[in-house]
Structures are given as C-alpha cells and as structure tokens.
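Asker: one predicted model, sequence on top.
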Amino acid sequence: MLIFATRPLSFISSCHFPLQQFCNNTITSMDSSKLFSTMAADHSSSREPLKVESNGEAAISLQEWRGWGTTSTVPSMVTQVVEDLNMLEKNVDAQMVFGGNHGKLSGDFKVQEDKKHRAKYQSLGDSEQKLQFFSARQIACRVLGSKGYLCQKCWLCSGDCMCSKLITCPLWNPMRFWLYMHPKDFLRQNNTGKLLWQVFGVQGATLCLYGITEHEDMMWDALKLAGKDKVWCLYPNKNAPTNSVKDSMAGLSFANVENHPEMADGAHSLNFILIDGTWSNSGAMFSRLKDRYKLMWGEEEIPCITLNTGASLMHKLRPQPSWDRTCTAAAAIGLLDELHDLPNFVSYGLDKQVNALEDAVKVLFETLTIRRLRMGRSITRKQRHNRDIF
C-alpha cells in the first residue's frame, strides 16, 4: 500500500455509498436462506486443513504456476523448496498439511519443517541468499496450500470466484505496469494488484515477485531495453524530490510509438513500477529497486511519481494505518486518471481503462463483503489511529 497527497479519486465518488445501506441491499438481493444455510459450512471449510497429495509428492507444474498470474518459468528456488518439503515428508512420520487460506503449514509436519528451515536459513552465507530463500519458501507454501481451494485467476476461494463479473480492457499499448509484489501479498484474497492483470492482461500488467531472481531479472531486462528515461516508480520517496504526473509526463510525445506499434513493447514503452506490499514492507522493497537501478544506470535515485489520490473503496474492509494510504489498484487508477487529464494523453482512451479498473475494485469489494457477511465476520474497518485525517 502507498501513501500520497489526498484528493478523492473519481471512482470513489462514483462508487461511494453508505456501507450499512450496501450491506442491507446485498442481503436483500441475495437468497437469504441460501446465504445463511451456507454460512456454517463455509466458516468451517475455510479453516479445515488442506492436505497436499499428488501420488505421494507435491509439485508445481509450469501450467499451474502461470495460472496464478505470472509469465515466468517456475523459479528454481521455489522448485527446490518443494523438493525439500517432499524429502522431509518421506523422512518424518508426518504428512504435509496446510491450514487456513494462506498456505501455512500445520500439525506435526510444521514442527519438523520449522526446525529444518530455520537451520537452513541460518546456514546461508549472506543477506541476499536469505532473502531469496525466504521469498521462495513463502511462495512455495502458498501455492501448494492453495491447490483446490483458491481460484487461480482471482485468488478467491472457488465458491466466491468473481472472474465472470470482471470486464477486460486492453491497456494502452505503450504503457506497462510492473507489480512488484511482496511474497506475503502473493495469493492474498484481498490483494488488489491482481486486478491489474485480470483487467489489462499479463503483458499490460506483469507480476514481479520480490526476492525471486527469475522475476526480478525479467523486469530489469525489460526496463534496460526501454531505457532509464522510460522508467518511473509510483512511490512517495521522502528522501529525494518526487515529481507529479504532470511534471513527469506532460512533455512526452508518442508519435513514433503510434506509427510503429510493434516497437511499443521495447525501447518505447512507458514502465511504471507499483510496489505491492504492506507499508512496513515497502521500504525494503523500494531500497532494493534503488540498488538495482544504481547498479544498472549508475544513479542514486530512481525517478518517483507521487499521485493526488486519497482513500480507496477497499479502506472499508482492509485495515490501514491511516485514511490517506491507498491500495495498489487505486494507485494505478490515480495514475491513469491524471494522465488522461494531460493534453498529450487525452486522445488515448485512458478513461476507459480507469473505468474498467474502478469496476474491478468495486466487484472485489462487493465479493469480499458478501463473503464476510456469510461467514459472520465483521465488515467494519478497524481503527488503527485516533487522529482525524483531512
């Protein structure tokens, strides 16, 4: 999640309505008997341990891996973690079992695996190896633990799949989003970054997992091809000057790209990096981006853009440290919205992409709200601050 100067986004006014009124209308419009008859079953099944069984061995195929929204091959270290889990299962008298919906190991196997992974982590020689191992283990467990439980496209449990409600809209060809995602946000049901590639496609919005070598190399190879003057990070860097969308983009011309669309995926692309992680994790992620940028181009600071966006619709369900921090999808909406206001962008139909992404956020919000109501969970945002946000 990111923090920006406060200005309500257009999608907030178009989607704004009292939460209680929405909940009442939602329940009324549904078959209430069906809603409450499934509540207990859903509440129970969401916590039932998930046992991984695949002829005695867990595995992640290329088809399955790419089904989760990535374009890469299965990362080598993720494969190694899976092989280590299989080996451990053979060597101890316990089966590999995952509990909950975040791919967390449980039971006796968890106790044994926890000892082994801690020992391996301590044996690794440097911080880079430790990060890669941490990321790979998080991702491997989440993928294995989500088999047969989550829809691969929308990351919601199969009974709540919202894929049929989403409307796709190709992203303007010269643009490309990079979703730089923390492993702990991978396969989270309330993650909004996934909406970008669901709406724009994996070429318009590409997933890059933090600490996964294959993903980070893929992203930086593409950024190198585009050139440093076509790379921006949507992040409010307090230690260096940040530019507004207008300051960064108003002087750009796209006649060449429009005349030669086949060049848009290479040297003429406009690349925007969105940091998709909690606010506490985003600092380390941004530092890693800066280090790689300096290594590639020899400059201390990666160009950053700050947006005039405020709280998103998802604030009503997702606890945030303050109301002026926003979700990943809302940051993308804010960028597209501000670009559309610029004379050199107005003819490219970015308003259509804004509307499509706004609708996707609304669908996710409604789906998660209905799920929480059905499970008897609170739909009130937790208050984590006592001061007023203006």
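Answerer: Done, it's in.

Asker: can we go C-alpha only for contacts and neighbour counts from here?
Answerer: Noted.

Asker: other SSEs contacting the host helix or strand of Val143?
Answerer: Per DSSP states H and E: Val143 is located in helix 127-146. When contacts are defined as 3 or more Cα pairs under 8 Å, 6 or more residues apart in numbering; DSSP states H and E, helix 127-146 packs onto helix 76-91, strand 97-99, strand 104-105, helix 107-123.

Asker: so which of the ones you listed gets nearest Pro343?
Answerer: Comparison of the helices and strands packed on helix 127-146 against Pro343 by Cα to Cα identifies helix 76-91 as nearest, at 45.7 Å.

Asker: next, the angle from the closest one to helix 107-123.
Answerer: 130 degrees (axes from the mean of the first three to the mean of the last three Cα atoms, to 10 degrees).

Asker: and the contacts of the helix holding Val143?
Answerer: 50-52, 58-60, 77-79, 81-82, 97-99, 101-105, 121, 124, 183-184, 186-187, 210-213 (Cα atoms under 8 Å, 6 or more residues apart in numbering).

Asker: so which other helices or strands are in contact with whichever helix or strand comes after it?
Answerer: Sequence order places strand 175-181 as the next helix or strand after helix 127-146, per DSSP H and E. Under the contact criterion of 3+ Cα pairs under 8 Å, 6+ apart, strand 175-181 touches strand 205-209, strand 270-276.

Asker: try this one side by side with the last:
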Amino acid sequence: MPAQVAEIVEEMVDLERQSDAHMKFGGLGGKLKGDLRTQEEKKHRAKYKTLDDSEQKLRFFSARQIACRLLGSRGYLCQKCWLPHEDCMCSRIVPCNLWDKIQFWLYMHPKDFLRQNNTGKLLWQVFGINAAKLCLFGITEHEEIMWNAFMHSGRNNVWCLYPNKNTSTKSVEESFGGPHQTDAGETFNFILIDGTWSNSAAMCRRLKERAELMWGDDLPCISLATGASAMHKLRPQPSWDRTCTAGAVIGLLDELHLVSRFNSLGLDKQAQVVENSVDVLLASLTNRRVRMGRSITRRQRNHNDFC
C-alpha cells in the first residue's frame, strides 16, 4: 500500500476507534457517512489548508480517495474483480498470455479505483499483473515506477491512447506501419487513461508535463478507429466514438494485428479474450441490477450524442 494511503487509512481507523463508532460508506462515490463523516471532513480540511502547493494537494486528494475506497470495500468487494462477493465473476474470466513485447499501464483516476463497472481491471485479470500494471493518478510511488520504466524503454517506445481534439495523435497504422527494426529487448508501452472523460484531460496534461520534463518533447498519442463497446449498454460514453478502457485495448490489439509485422502474433485472439471478459462483466452487472430491482439501462445524458 502506498505510504500516504497507509497513513490516511491508519488515521481513519484511529478516528473510528476513538469515536467508538463504525465507519459507514455509501451513496455516489462510496463516501463516508454518519457521525464520523463530519469529524473526518473537518480533519481533512485542516490538513489540506496546511499543504503548500497544488502537487501536494493533488497527492493528498488521491491518497484520501483511495483510502476511503479501501476501507469502504472491506468485507464487501472481491479484491480481484471489484464486485460484491455474491456477484464475483473471477471464475468466469479466462486468462490469456499477452504478447510479451506489449506492456499496458492502467493510469487510473482514484475515483475509478474499486469501481464495480470499471473495465480497466479486466486487463490484469486476463493478462496478469505484470502485463497490465496499475498506476494511480497522483500516487507518487506508482507514478515513479511507471516513469522509470518509460525512461528505460525510451520515448520512441511509449504511447498514450487518448483521442482528444486538442492533442496531436496518430493512427496505429501511422505509428507502426512504416519500416521498423524490432530490437530483441524492445517493449512497447501503452498508457491507458482510465477515468471519466471529465477527469481524463487533467490526467493527460499531467502525463504530457512529465514527458516534457523527461524528454523535452511531447508524449506520442494514438487514436483508434473503434466505436462503443458492449459496456455502452450499461454505462454509456459521452458519444459513440468513445469507448471504455477495455474497449480501447480491444481496438488497439485488433488494429495492431492488421499491421503486417504483427499479424502472426495472435493479437486478434488476445483482443477476443478481452472482449469476452467485457461480456462477462456486463452480464454480472446486469444480473445484479435485475436482482436488486434496478433498471439495466442508463438515461442518455445527451440525446444528440447518441443519434
């Protein structure tokens, strides 16, 4: 557990002990509820005011979000699939070996950590924790591990999947279709920004600023020709040209498979295994909603986006 997260967890457990009241979490975002909430928020605001700059405040915000989610999930969520224990889908996920020259980095916003309908978690369930590494936004230890790996690989072997109008992007064919000599030790690092679209801009900006410091250059970005994934039925994206994290990986692997120097690696089959895992997650979430008497569809946030 990251040091600052562990510190906040211990402080909250101490507060619970001193108050002789049990911590309760619930509602949107799994926030702390009850009598302890007022005490904890007062302590949080006081600590926040003592922080000197925006970087310290970001780190504290991220650590507190993660600490609350960890405490709120105790005895409730499966720590692998992030679903309630009675809905655990782990036994239905089929693992698969990813081509060993690909390394995925799940750059996840704290608000998506332990979120039941998050699809990024499927990548390490399918490919394993060494092929798909979790890096939590604003957590120093995680970010340093990721950037040390990038420094070792070199700028030419790092790409971010981020189809933003304000960011210079290339297609998979433009990035990989030209003449290229693959070195025996070369690893292709792909950063997957795993967060809501409203949070992704800040996450991308942080990546680009760090790339500028490290290499004096922008972070290469890739856009995909993929559309909405199966999860769109339950968790719609802002528009049909955007997809979930697992959907982006499916699109990337499928498009890489079409590049001649990669088409013998079985990347299309690896994409299919991820797609199957998305179907498993969708079925698990749908069954839970039906059992709880909740709607299995979401209202369209902007009708024009879906027409």
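Answerer: Happy to help now that I have it. Since the structure is predicted, the reported quantities are computational estimates derived from the model, not experimental observations.

Asker: overlay them and tell me the TM-score.
Answerer: Once superposed, chain against chain, the TM-score is 0.96 (TM-score structural alignment, normalised by the length of the second structure); 307 aligned residues with a Cα RMSD of 1.6 Å.

Asker: show me what Val354 of the first structure aligns to in the second structure.
Answerer: Applying TM-score structural alignment, one finds that Val354 of the first structure aligns to Ala271 in the second structure.

Asker: and that match, how many neighbours does it have?
Answerer: 24 (other Cα atoms under 10 Å).

Asker: show me what contacts it?
Answerer: Ala271 of the second structure touches Val249, Ile250, Gly251, Leu253, Asp254, counting by Cα under 8 Å, 6+ apart.

Asker: which one of the residues you listed is nearest to Tyr76 of the second structure?
Answerer: Val249 (28.7 Å).

Asker: which non-adjacent residue is nearest the closest one?
Answerer: Distance criterion Cα to Cα, 6 or more residues apart in numbering; nearest residue to Val249 of the second structure, sequence neighbours excluded, is Ala271 at 7.2 Å.

Asker: SS state for that neighbour?
Answerer: Three-state assignment for Ala271 of the second structure (DSSP: H, G, I helix; E, B strand; the rest coil): helix.

Asker: now do the one 4 residues further on
Answerer: The assignment at Glu275 of the second structure comes out as helix when based on three-state DSSP.

Asker: was I right about it contacting Ala248?
Answerer: No. Assessed by Cα atoms under 8 Å, Glu275 of the second structure is found out of contact with Ala248, at 10.4 Å.

Asker: which one of those two has more residues nearby?
Answerer: For Glu275 of the second structure versus Ala248, neighbours defined as other Cα under 10 Å are more numerous around Ala248 (25 against 20).

Asker: spit out the contact partners of whichever residue in the first structure pairs up with that one.
Answerer: Mapped onto the first structure by TM-score structural alignment, Ala248 of the second structure lines up with Ala331. Contact analysis of Ala331 of the first structure by Cα under 8 Å, 6+ apart lists Leu2, Leu234, Leu274, Leu307, Thr309.

Asker: Gly204 of the first structure: which of these is nearest?
Answerer: Closest to Gly204 of the first structure, out of all of those and judged by Cα to Cα, is Leu274, at 12.8 Å.

Asker: what about that closest one, how many residues nearby?
Answerer: Neighbour tally, Leu274 of the first structure, other Cα under 10 Å: 26.

Asker: again with Ser33 of the first structure
Answerer: 8.

Asker: same deal with Phe113 of the second structure?
Answerer: Neighbours around Phe113 of the second structure, by other Cα under 10 Å: 20.

Asker: return the residues in contact with it.
Answerer: Taking Cα under 8 Å, 6+ apart as the definition, contacts of Phe113 of the second structure comprise Ile66, Arg69.

Asker: tell me the counterpart of it in the first structure.
Answerer: Phe113 of the second structure maps onto Phe186 in the first structure, by TM-score structural alignment.

Asker: quick one: residues contacting the aligned residue in the first structure for Ser229 of the second structure.
Answerer: Using TM-score structural alignment, the equivalent of Ser229 of the second structure in the first structure is Ser312. Neighbouring residues of Ser312 of the first structure by Cα under 8 Å, 6+ apart: Leu9, Ile12, Thr326, Cys327, Ala330.

Asker: in the second structure, which of these remain in contact?
Answerer: Counting by both residues aligned by TM-score structural alignment, their matches' Cα atoms under 8 Å, the members of the contacts of Ser312 of the first structure that carry over to the second structure are Thr326, Cys327, Ala330.

Asker: Throw those residues into JSON lines and include distance to Lys34 of the first structure, neighbour count and secondary structure, thanks.
Answerer: Listed next are those as JSON lines, based on distance: Cα to Cα, whole Å; neighbours: other Cα atoms under 10 Å; DSSP: H, G, I helix; E, B strand; the rest coil:
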{"residue": "Thr326", "distance to Lys34 of the first structure": "34", "neighbour count": "23", "secondary structure": "strand"}
{"residue": "Cys327", "distance to Lys34 of the first structure": "32", "neighbour count": "26", "secondary structure": "coil"}
{"residue": "Ala330", "distance to Lys34 of the first structure": "33", "neighbour count": "28", "secondary structure": "helix"}
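
Asker: quick one: Arg176 of the first structure and Lys230 of the first structure, what's the gap?
Answerer: 10 Å (Cα to Cα, to the nearest Å).

Asker: which residues do the two both contact?
Answerer: Ser269, Leu270, Asn271.

Asker: sorry, back to before: now, the contacts of Ala331 of the first structure that are in helices?
Answerer: Using DSSP state H, no member of these falls in helices.

Asker: which among the residues you listed gets closest to Met87 of the first structure?
Answerer: Leu274 (37.0 Å).

Asker: Phe177 is in contact with that closest one, correct?
Answerer: Yes. Using Cα under 8 Å, Leu274 of the first structure is in contact with Phe177, at 7.1 Å.

Asker: which bit of the second structure covers stretch 222-229 of the first structure?
Answerer: Residue span in the second structure matched to stretch 222-229 of the first structure, by TM-score structural alignment: 149-156.

Asker: and the matching stretch, which residues are buried?
Answerer: By neighbour count on 16 or more other Cα atoms under 10 Å, the buried set for stretch 149-156 of the second structure is Phe150, Ser153, Arg155.
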